[in-house]
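> Okay, predicted coordinates and the sequence, questions at the end:
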Amino acid sequence: MSYTTGNIVSGVALGLVVLVLFAGLINMLRGGSSNTSQRLMRLRVGLQFLAIVVMMTVLYFRHSG
């Protein structure tokens, strides 16, 4: 895997986490639905897990090749 591809994939994964985090903060500050807050929190945790898996995979392929 090239450095550029790995950087782009990792950046997209982290960007998605940040977007969902800010969506949850905005919902909380506006006094939105608690169900929406819970859904966004679960989505954020799942995306954080995915981001870690993506970054570990990128690191593995960078060092194995």
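Noted; the coordinates are in hand.
> only C-alpha atoms for contact and neighbour calcs from this point on.
OK.
> Helices of this protein, start to end?
With DSSP state H, the ranges of helices along the chain come out as 3-29, 34-64.
> Included below, for side-by-side comparison, is a second structure:
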Amino acid sequence: MQDPLLIIALVACLGVLVILLLGINAFRKGTAESAKESNKYMRWRLMAQFGAVVLIMLFVWVRGQTGN
């Protein structure tokens, strides 16, 4: 668990979870303004999720190259 790339990927996944929960909470309010806010959070989530997937794939590739 000392691999810095793994730790960064896990933090990115937690960030995605936090953004997802913020978007769901904003959507729960049910007003037009909260729908816009929820949509904004979901766009952020997509970008964060893309970054997390790239980091995970990078981790898998690096681990495959080093043989660990």
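On my side now, so go ahead. Predicted model, so just to flag it, every value in this text is computed and none were measured.
> any chance of the helices of structure 1 in CSV, plus mean neighbour count?
Converted to CSV, the helices of structure 1 look like this (neighbours: other C-alpha atoms under 10 Å):
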stretch, mean neighbour count
helix 3-29, 15
helix 34-64, 14
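> Of all residues in structure 2, which one is nearest the centre?
Closest residue to the average C-alpha location of structure 2: residue 16 at 2.6 Å, with C-alpha atoms, centre = their mean.
> quick one: that residue from residue 31 of structure 2, how far?
Between residue 16 of structure 2 and residue 31 of structure 2 the computed distance is 24 Å (C-alpha to C-alpha, to the nearest Å).
> do residue 50 of structure 2 as well
Using C-alpha to C-alpha, which is the criterion applied here, residue 50 of structure 2 is 29 Å from residue 31 of structure 2.
> Output the residue interval of structure 1 matched by stretch 38-51 of structure 2.
Here stretch 38-51 of structure 2 aligns to structure 1 at residues 37-50, judged by TM-score structural alignment.
> what's the mean distance for the matching stretch versus structure 2?
After superposition onto structure 2, stretch 37-50 of structure 1 sits on average 0.7 Å from its aligned residues (mean C-alpha distance after the TM-score superposition for structure 1).
> which residue packs closest to residue 19 of structure 2, ignoring adjacent ones?
Here the nearest residue to residue 19 of structure 2 in space, its sequence neighbours aside, is residue 45; by C-alpha to C-alpha, 6 or more residues apart in numbering that works out to 5.7 Å.
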